[in-house]
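**Student:** Take a look and give me a structure for this.
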Amino acid sequence: MSRRTGVILNDRVLFQSLTGVGNYVQTLLAALRKLPEGPDVRPFLSSLIGAPSRVGATAPRPTAPADGRATRPGRPRRVRRWLRPALLRAYATGFRWAARRSALYHEPNHIPIRCDCPTITTIHDLSVLVHPEWHPADRVRWYERDFARGLAQTERFLAVSEYTRQELVNRLNIAPDRIHVTPLAPRPAFRPQPPERVAACRRDFALPERFFLFVGTLEPRKNVTGLLAAYAALPGSVRRAHPLVLAG
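**Tutor:** Next up is the predicted model:
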């Protein structure tokens, strides 16, 4: 076998609607590419399809009927659901083949693909283990099937916070010296913006000068129902002056 070089990164999350992990991968790749002597990182799927310009692309969002009623999944969706396991197995096989030529594998999404390449795994949190009732059933099954195997495969862990590092140590008995804390840095977009840009955004979305903002996916672990209940409990004068904006 030829000498292994570089880092292979599982970037599959970039080719679906971006959530937290997808944004993490997107910004990580962008930052690594700016380093003058950074590591040779190869995003697997982007390289495979020869479309580096698509790094960070998101899948089109489904549109809801104008009357807001839910529709039954049609045949294309049922076919995709049936094909998904086979496609994931094929993806994993291709990834393992490519990983044979890499010196290191970085898995950014909790559970690495089974392979013999030295592996670093990013752990964002352990909420699937601690509160499985907050997560979709297929995600819980994925953890039940593969999480322990992924822990055994991983040589070093990246934890996005000291809290997550402590969770890995206390709940999973992982040696502290195998865990490195790499806090997530804010994007430039989260810095104070020029007044004209702020005014344009408020105008586009009909926003007042002051408001409450929630940013995140709509799923049980985000506790949006608790947020709505807390907001509804505020005095009417506060709610009229500060509308609640949900974005994600």
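
**Student:** Every contact and neighbour count from this point should use C-alpha atoms.
**Tutor:** Will do.

**Student:** Can you show me the helices along the protein?
**Tutor:** 20-34, 44-48, 75-99, 127-130, 137-153, 162-172, 195-204, 224-232, 236-241 (DSSP state H).

**Student:** could these go into CSV alongside mean neighbour count and distance to residue 211?
**Tutor:** Shown next, in CSV, are the helices of the chain (neighbours: other CA atoms under 10 Å; distance: least, CA to CA, whole Å):
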stretch, mean neighbour count, distance to residue 211
helix 20-34, 16, 23
helix 44-48, 17, 39
helix 75-99, 13, 38
helix 127-130, 14, 29
helix 137-153, 14, 34
helix 162-172, 16, 30
helix 195-204, 11, 11
helix 224-232, 12, 11
helix 236-241, 12, 8
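
**Student:** Kindly reformat those as TSV containing distance to residue 58.
**Tutor:** Converted to TSV, these look like this (distance: least, CA to CA, whole Å):
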stretch	distance to residue 58
helix 20-34	9
helix 44-48	13
helix 75-99	18
helix 127-130	24
helix 137-153	20
helix 162-172	28
helix 195-204	22
helix 224-232	24
helix 236-241	34
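
**Student:** The ones you listed: which one's closest to residue 11?
**Tutor:** Of all the helices of the chain, helix 44-48 sits nearest to residue 11, with 6.1 Å by CA to CA.

**Student:** what residues does the closest one touch?
**Tutor:** 8, 9, 10, 11, 12, 52, 54, 55, 95, 98 (CA atoms under 8 Å, 6 or more residues apart in numbering).

**Student:** rerun at 10 Å
**Tutor:** 7-15, 42, 50-56, 91, 94-95, 98-99 (CA atoms under 10 Å, 6 or more residues apart in numbering).

**Student:** Filter those down to just the buried residues.
**Tutor:** By the neighbour-count criterion of 16 or more other CA atoms under 10 Å, the contacts of helix 44-48 include these buried positions: 7-15, 42, 55-56, 95, 99.

**Student:** The structure of the following sequence is requested for comparison with the preceding one:
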Amino acid sequence: MKVVLGCDPLLAPLTGIGHYTQQLGTGLLNSSRIEKLKLFAHGKYYGHELLLESDNSEKSEIVNGTLWAALRSNLASSNLAVSLYSKLIPLIEKRALSGKRDYIYHSPNFLLPNHGGKRIVTIHDLSTLVHPEFHPSSRVKLVNQAIEQSVKFADHIITDSVFIKDQLCDGFALPVNKVTAIHLGVSEHYFPRNEVQCNHVLSSYGLGFKQFLLFVSTIEPRKNVLRLLQAYQLYREQDSSGLPLILVGGAGWNSDEEHRIIKKLEAKGWIKYLGYVKQSEIPVLYAASKGIVFPSLYEGFGLPVAEALQSGVPVITSENSAMSEFSAEGVYQVNPYDVDSIKMAICNLAQNDHESKSITFDWSDTVEATIDVYGC
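**Tutor:** The predicted structure is shown next:
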């Protein structure tokens, strides 16, 4: 099989979809089942070096000079940029792909160009359709139009969970055999660690082994940070010597209120907001924590939950969600809209000792299942 893999998520600092694209691309490149692999984004082909973990300066050298570099900073807020993007890019992409009809095109991020060969698209979630209030209006319009076009023209669709597959099939009246749910993998850097293995990171942040709760994600409304903070405050008012809450992640869209409360609780000495930390430190923080709190309102998969389970630590997460389908022993499922439900789970997690068994989410399984879809 010959594959063109969309690589647009690799052209900026890696988020969850960027890591998915990187892991998938690396797996395809190393697979004996794939004859040729080309990386493609916004009308341009890129070398395989884009799959390597590199710092931002190296990435900038690869990306500079592209139309995407000129537009990307404006897409979230400018209707003009969105309009320009939607009109020009399809024409450029069609021309660039015209000689690759014998290739399977796989878009890892809902945007499916006009390709004459077989087309596969991964739709990670439907948050812009189900919860448009969690996104800027210009982004909602762009993403929803792209999803509708992808659903219409894709030969097959991949989702990260059965939860999203069901929403997609119900919302677009799709036959279930047109959509395949494939769980994501988790980096091998996430595994159980003892105190000695964690001390080098914990000492730099003044933290004790198994003496804190951890939240890792972007600070934004969809992650339910406000209710988490309210629940945590109730827990600390009930237990003044309770565990601190450590928050790791950048400031997302429309998060002013979350940051106001974070500063208030920081002043009490209850919370530490670390913002961005080195990627190499995050797996250590997972393994060193008493547990992960992730009562998100909506996820396509919920990677922090899988990372925690592979690290062998307990988790608080949302019931009736994508996370529910791979949750295991050591997972507290809560009503994410009920502050008291979250608070009770925090109390239980903090006050009890847990010996959670590590569950492995292997990226090679994700890659093999994806290649199976290519051959359908």
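
**Student:** if we can go back for a sec, can you flag which of the buried ones among the contacts of helix 44-48 of structure 1 belong to strands?
**Tutor:** Members of those lying in strands (criterion: DSSP state E): 7, 8, 9, 42.

**Student:** Run through the strands of the stretch 151-300 of structure 2 in chain order.
**Tutor:** Secondary structure of the stretch 151-300 of structure 2 (DSSP state E, counting those that start in this stretch): strands at 156-159, 179-181, 213-216, 245-248, 271-275, 291-294.

**Student:** which other helices and strands contact the fourth one?
**Tutor:** Right, strand 245-248 of structure 2. For strand 245-248 of structure 2, the packing partners by 3 or more CA pairs under 10 Å, 6 or more residues apart in numbering; DSSP states H and E come out as strand 213-216, helix 225-238, helix 256-267, strand 271-275, helix 282-288, strand 291-294.

**Student:** got a markdown table for the ones you listed, with distance to residue 120 of structure 2 too?
**Tutor:** What follows is those, written out as a markdown table (distance: least, CA to CA, whole Å):
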| stretch | distance to residue 120 of structure 2 |
| --- | --- |
| strand 213-216 | 31 |
| helix 225-238 | 34 |
| helix 256-267 | 38 |
| strand 271-275 | 35 |
| helix 282-288 | 32 |
| strand 291-294 | 31 |
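
**Student:** Kindly compare burial across the ones you listed and name the winner.
**Tutor:** Ranked by mean neighbour count under mean count of other CA atoms under 10 Å, these are led by strand 291-294, which reaches a mean of 28.

**Student:** after it comes which helix or strand?
**Tutor:** Next helix or strand after strand 291-294 of structure 2 toward the C-terminus (DSSP states H and E): helix 303-311.

**Student:** In structure 1, point out the residues matching that following helix.
**Tutor:** Alignment of helix 303-311 of structure 2 against structure 1: no match, by TM-score structural alignment.

**Student:** what do you get for stretch 343-356 of structure 2?
**Tutor:** Aligned by TM-score structural alignment, stretch 343-356 of structure 2 corresponds to no residues of structure 1.

**Student:** which non-adjacent residue is nearest residue 212 of structure 1?
**Tutor:** Of all residues not flanking residue 212 of structure 1 in the chain, residue 244 sits nearest, at 4.8 Å (CA to CA, 6 or more residues apart in numbering).

**Student:** how much space between that neighbour and residue 197 of structure 1?
**Tutor:** Using CA to CA, to the nearest Å, residue 244 of structure 1 is found at 21 Å from residue 197 of structure 1.

**Student:** Could you do residue 208 of structure 1 as well?
**Tutor:** Going from residue 208 of structure 1 to residue 197 of structure 1 by CA to CA gives 14 Å.

**Student:** can you check residue 191 of structure 1 too?
**Tutor:** 12 Å.

**Student:** what's the matching residue for residue 167 of structure 1 over in structure 2?
**Tutor:** Aligned counterpart of residue 167 of structure 1 in structure 2: residue 167 (TM-score structural alignment).

**Student:** Contacts only, for its match.
**Tutor:** Residues near residue 167 of structure 2 by CA under 10 Å, 6+ apart: 125, 126, 130, 173, 174.

**Student:** By neighbour count, which of the residues you listed wins?
**Tutor:** Per-residue neighbour counts (other CA atoms under 10 Å) across those peak at residue 125, which has 24 neighbours.
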